[in-house]
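**Student:** could you look at this predicted model? Sequence included:
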Amino acid sequence: MSLDKRLSAFVNLGQFLCQFSEKSTKKVENILHNDIFFDIFKTQIKRAKEYNGWFNDENVLFSLENWGKSLTKENLEKWISHYNITDGEPKTIAVIMAGNIPLVGFHDFLSVLITGNNIIAKLSSNDKHFLPLIAKYLEYVEPSFKGKITFTDKELSNFDAVIATGSNNTARYFEYYFGKYPSIIRKNRNSVAILTGSETHEELESLGEDIFRYFGLGCRNVSKLLVPREYDFDNLFKALYNFNEIINYKKYQNNYDYNKAVYLMSLFKLQENGFLMLKEDESYSSPIATVFYEYYDSEAQLLQLLKNDTDKIQCIVSNLDLPSKVNFGKTQTPNLWDYADDVDIIKFILELT
């Protein structure tokens, strides 16, 4: 199967996924295999909460829509234009996926297939229904994908390389079992926002998208704020008020109530507004419904902190002139060339011998 055929298949997938969005789900004419797959996807979206209580309609639709918008001919060609992708003997790459947010493993799936290789995917039990549906759609659009995509819940075998995503604990397990293979092993990372006090109301409001999307469960969610001394949190709380309805989602509310009780019993000092707690803490990984914050005294101190903790940080949201910073409200809409942990998956795959 040629690269052009692979590109065309993913472009068709993008057009299919764009029918599903938070604003509306609407069947569009002339989308390939809509008669087979549209209603199946629609049903799976409605049933997603049954398998994972965090996968509400809004977040699932957001994920599908954004992947649909990414999979355009222009985006895909821009992405792969930086590489020399040739159609040689395919490698088989095992991909162990997380399940914290909908389709969190799709970029790895795409990267393996767009380079002409075969994938053995081990799905998380928290997100095991959408990717097989997508794979089946691709096989209908381009039958040459048949035999190139395998899903398994058994022990992995007969592969040439590994891409695995998990916690710091599971990463040790991955390193032990897959150490002899070429591998990308991802550990815990979190995202931070650097505030100066000069942000507009609109920027702080957009920060709410970075904090609350997917209930804060993604590595690209902002879980920590870096703020100057004497920072006025009132403006932040006012800007975030539009997200107050999140507390009505039972699983989020349960976490809010539980974590608040733990903090209060431990006599921790909190700032909270009824649906979000702010706690001063040097850690990056904050519990659901909580964002940690830490003060900085100078830009030099701030830059040193970011340098020291590079391996803990996924995204940096800021107005400061920093390399690879992300604009407010954009952490959950990365480009195809925005690699997790800044590790170029395509380069890794193409260098396999």
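**Tutor:** Perfect, I can see it now.

**Student:** from here on, contacts and neighbour counts on C-alpha atoms
**Tutor:** OK.

**Student:** what about the nearest residue to residue 48 once chain neighbours are set aside, which SS state?
**Tutor:** Leaving aside its chain neighbours, residue 48 sits nearest to residue 55 (5.8 Å; criterion: CA to CA, 6 or more residues apart in numbering). Under DSSP: H, G, I helix; E, B strand; the rest coil, residue 55 falls in the coil class.

**Student:** and residue 55, what does it touch?
**Tutor:** Listed by CA atoms under 8 Å, 6 or more residues apart in numbering, the contact partners of residue 55 are 48-49, 101-102, 214.

**Student:** now residue 223
**Tutor:** Residue 223 makes contact with 190-192, 211, 216, 284-286, 290-292 under the criterion CA under 8 Å, 6+ apart.

**Student:** considering the contacts of residue 55, which possesses the most neighbours?
**Tutor:** residue 102 (27 neighbours; other CA atoms under 10 Å).

**Student:** my guess is it meets residue 125, correct?
**Tutor:** No. The pair residue 102 / residue 125 is not scored as a contact, 11.7 Å apart, by CA atoms under 8 Å.

**Student:** just checking, what packs against the lengthiest helix in the chain?
**Tutor:** What stands out as the longest helix in the chain, according to DSSP state H, is helix 34-51. If contacts are counted by 3 or more CA pairs under 8 Å, 6 or more residues apart in numbering; DSSP states H and E, helix 34-51 sits against helix 57-70, helix 130-141.

**Student:** most tightly surrounded among those helices?
**Tutor:** Highest mean neighbour count among the helices and strands packed on helix 34-51 (mean count of other CA atoms under 10 Å): helix 57-70, with a mean of 20.

**Student:** can you tell me what sits against it?
**Tutor:** With CA under 8 Å, 6+ apart, helix 57-70 has contacts from 13-22, 45-46, 48-49, 76, 102-103, 213-214, 333, 335-336.

**Student:** one more time with 6 Å
**Tutor:** With CA atoms under 6 Å, 6 or more residues apart in numbering as the test, helix 57-70 has contacts from 14, 17-18, 20-22, 102, 214.

**Student:** this is the other structure I want to compare:
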Amino acid sequence: MTSIQNRITAFAKLGDFLSQFSSDKIEKKPNIEHNDLFFEGFQHQIKLAQENNSWFTKDNILFAIQSWSKALSTENLNDFIKEVNLTKNSSKKVAIIMAGNIPLVGFHDFLSVLISGHEVIIKQSSSDKHLLPFLAKYLEYVEETFKGKIAFTEEKLSYFDAVIATGSNNTARYFEYYFKNKPNIIRKSRNSVAVITGNEGDEDYIGLANDVFQYFGLGCRSVSKLYVPKNYNFDAFFNGMYTKKEIINNAKYANNYDYNKAVYLMSEFDLLENGFLMIKEDQSYSSPIATIFYEYYDNEVDLKIKLHEDREKIQCIVAKDFLEHEIAFGQTQHPQLTDYADGVNTLEFLSKL
């Protein structure tokens, strides 16, 4: 049984390996373990991931990789595990059913299971199947005790002790029935919202554009809904969004924009739009691609109550001096390792198996 410090060291080495792949440049560095074996191969996997899923642009893949390379420092990993006692648990086999909405979206669960000392069996989404198996192979090279502890399958899952499954609200109902006799974490669809109070400056709206458009808005941490004060003027909002105008050059995004705009116009909905983003007044949290929903609020107290009541549907709340656990504008796609999806402490769950 490998020690937890060995596992932390292995993931920190993976972080070093990933640091060679950033949005600015891909550059082979000296002193990275097993680099001759893996560097070109990972470039190839990035290319395959792009070809397999046209939402996975090179920029989005490299953004995700860069985020993980920063997260996987020895200091961050030690902070991640310090609140949970992982020394006593016996090794169990944990199944992970991963989503595929953004690149490496299931990596946090993968990290959590392995760093806890368990074995993992992974059922990937067909939308995101190229990157993680390659990184798993790298980990097996830097820490030999991981060999035999990591498995990928496309078959029906069997022979496991616990499960972590992420899917839509519909698949979650199936998961809840199917896995009812196993310890489980089952995640449903969530969306993120931004609260505009009128105290925001230009920089906040530019940051909000990142929260809206990163990964084309497909992540659960992507802002899909705005709450704005009565009689709010959207000019400052659209000025901030304009920094991302190049997004319309992506053919798949443009097709979604054109399609959703046509549907809204035929339905005679009131729309505001700027050529690449539509905003529509709507009570739902989940908006289509190229669309942001908004709702007016009368007073802040009522809005805080509503957001608290709907917390099971919300991943992040972006705001400025509005709530205790708000996220700053521009920061939704930079989570810490301890920012658990759905607020459920995965490490704690794993430590009790």
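**Tutor:** Good, I have the coordinates. Values in this document were obtained by computation on a predicted structure and should not be read as measured data.

**Student:** show me the contacts of residue 223 of structure 1 that map onto strands.
**Tutor:** When DSSP state E defines the strands, the subset of those inside them is 190-192, 290-292.

**Student:** most surrounded residue in these?
**Tutor:** Those, ranked by neighbours (other CA under 10 Å): first place residue 192, 27 neighbours.

**Student:** that residue and residue 316 touch, don't they?
**Tutor:** Yes. Judged on CA atoms under 6 Å, residue 192 of structure 1 makes contact with residue 316 at a distance of 5.1 Å.

**Student:** wait, residue 205 of structure 2 touches residue 240, no?
**Tutor:** Yes. Between residue 205 of structure 2 and residue 240 there is a contact under CA under 6 Å: 4.6 Å.

**Student:** looking at these two now, which is surrounded by more residues?
**Tutor:** Counted by other CA under 10 Å, residue 205 of structure 2 and residue 240 do not tie: residue 205 has more neighbours, with 22 against 19.

**Student:** got a list of what that one touches?
**Tutor:** By CA under 6 Å, 6+ apart, the neighbours of residue 205 of structure 2 are 237, 240.

**Student:** which parts of the helix or strand containing it are buried?
**Tutor:** Assignment of secondary structure by DSSP states H and E places residue 205 of structure 2 within helix 202-213. By neighbour count on 16 or more other CA atoms under 10 Å, the buried set for helix 202-213 of structure 2 is 204-213.

**Student:** re the thing from before, dump the contacts of residue 55 of structure 1 into a markdown table; add distance to residue 154 of structure 1 as well.
**Tutor:** Output for these, formatted as a markdown table (distance: CA to CA, whole Å):
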| residue | distance to residue 154 of structure 1 |
| --- | --- |
| 48 | 23 |
| 49 | 25 |
| 101 | 23 |
| 102 | 22 |
| 214 | 29 |
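
**Student:** for structure 1, just list every one of the strands.
**Tutor:** Under DSSP E, structure 1 gives strands at 92-96, 118-122, 149-151, 161-165, 183-186, 190-194, 222-228, 270-272, 277-280, 290-296, 313-317.

**Student:** residues contacting the closest residue in space to residue 325 of structure 1 that isn't next to it in sequence?
**Tutor:** Take residue 325 of structure 1 and drop its neighbours on the chain: the residue closest to it by CA to CA, 6+ apart is residue 316, 5.1 Å away. The neighbours of residue 316 of structure 1, taking CA under 6 Å, 6+ apart as the test, are 191-193, 325-326.

**Student:** with residue 48 of structure 2 instead?
**Tutor:** Taking CA under 6 Å, 6+ apart, one finds nothing in contact with residue 48 of structure 2.

**Student:** how near is the aligned partner of it in structure 1 to residue 101 of structure 1?
**Tutor:** Counting by TM-score structural alignment, residue 48 of structure 2 lines up with residue 47 in structure 1. Using CA to CA, to the nearest Å, one obtains 15 Å as the distance from residue 47 of structure 1 to residue 101 of structure 1.

**Student:** in CSV, list the helices and strands packed on helix 34-51 of structure 1 along with distance to residue 169 of structure 1.
**Tutor:** Output for the helices and strands packed on helix 34-51 of structure 1, formatted as CSV (distance: least, CA to CA, whole Å):
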stretch, distance to residue 169 of structure 1
helix 57-70, 27
helix 130-141, 25
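
**Student:** residue 348 of structure 1 is nearest to which of those helices?
**Tutor:** In terms of CA to CA, the element of the helices and strands packed on helix 34-51 of structure 1 nearest to residue 348 of structure 1 is helix 57-70, at 21.5 Å.

**Student:** any idea how far that closest one is from the middle of the chain?
**Tutor:** Relative to the centre of its chain, helix 57-70 of structure 1 is centred 11 Å away, using CA atoms, centre = their mean, to the nearest Å.

**Student:** mean deviation, that helix versus structure 2?
**Tutor:** Once the two models are superposed, helix 57-70 of structure 1 sits on average 0.3 Å from its counterpart in structure 2 (mean CA distance after the TM-score superposition for structure 1).

**Student:** and for residue 74 of structure 1, the neighbour number?
**Tutor:** Residues contacting residue 74 of structure 1 under the criterion other CA under 10 Å number 10.

**Student:** please read the previous query as pertaining to residue 44 of structure 2.
**Tutor:** Neighbour number of residue 44 of structure 2 under other CA under 10 Å is 14.

**Student:** next: residue 168 of structure 1.
**Tutor:** Count around residue 168 of structure 1 with other CA under 10 Å applied: 14.

**Student:** try residue 86 of structure 2
**Tutor:** Considering only other CA under 10 Å, residue 86 of structure 2 is surrounded by 18 other residues.

**Student:** residues touching it, list them.
**Tutor:** So residue 86 of structure 2 contacts 116, 351 (CA under 6 Å, 6+ apart).

**Student:** now with 10 Å?
**Tutor:** For residue 86 of structure 2, the contacting residues are 4, 115-117, 347-348, 350-352, by CA atoms under 10 Å, 6 or more residues apart in numbering.

**Student:** same question, residue 72 of structure 1
**Tutor:** 7-8, 10-15, 78.

**Student:** top of the residues you listed by neighbour count?
**Tutor:** So for the contacts of residue 72 of structure 1 (other CA under 10 Å), the most neighbours sit at residue 10, 24 neighbours.

**Student:** how close does the nearest residue to that residue once chain neighbours are set aside sit to residue 25 of structure 1?
**Tutor:** Using CA to CA, 6+ apart and skipping the chain neighbours, the partner closest in space to residue 10 of structure 1 is residue 71 (6.3 Å). Noted for residue 71 of structure 1: a distance of 18 Å to residue 25 of structure 1, by CA to CA.
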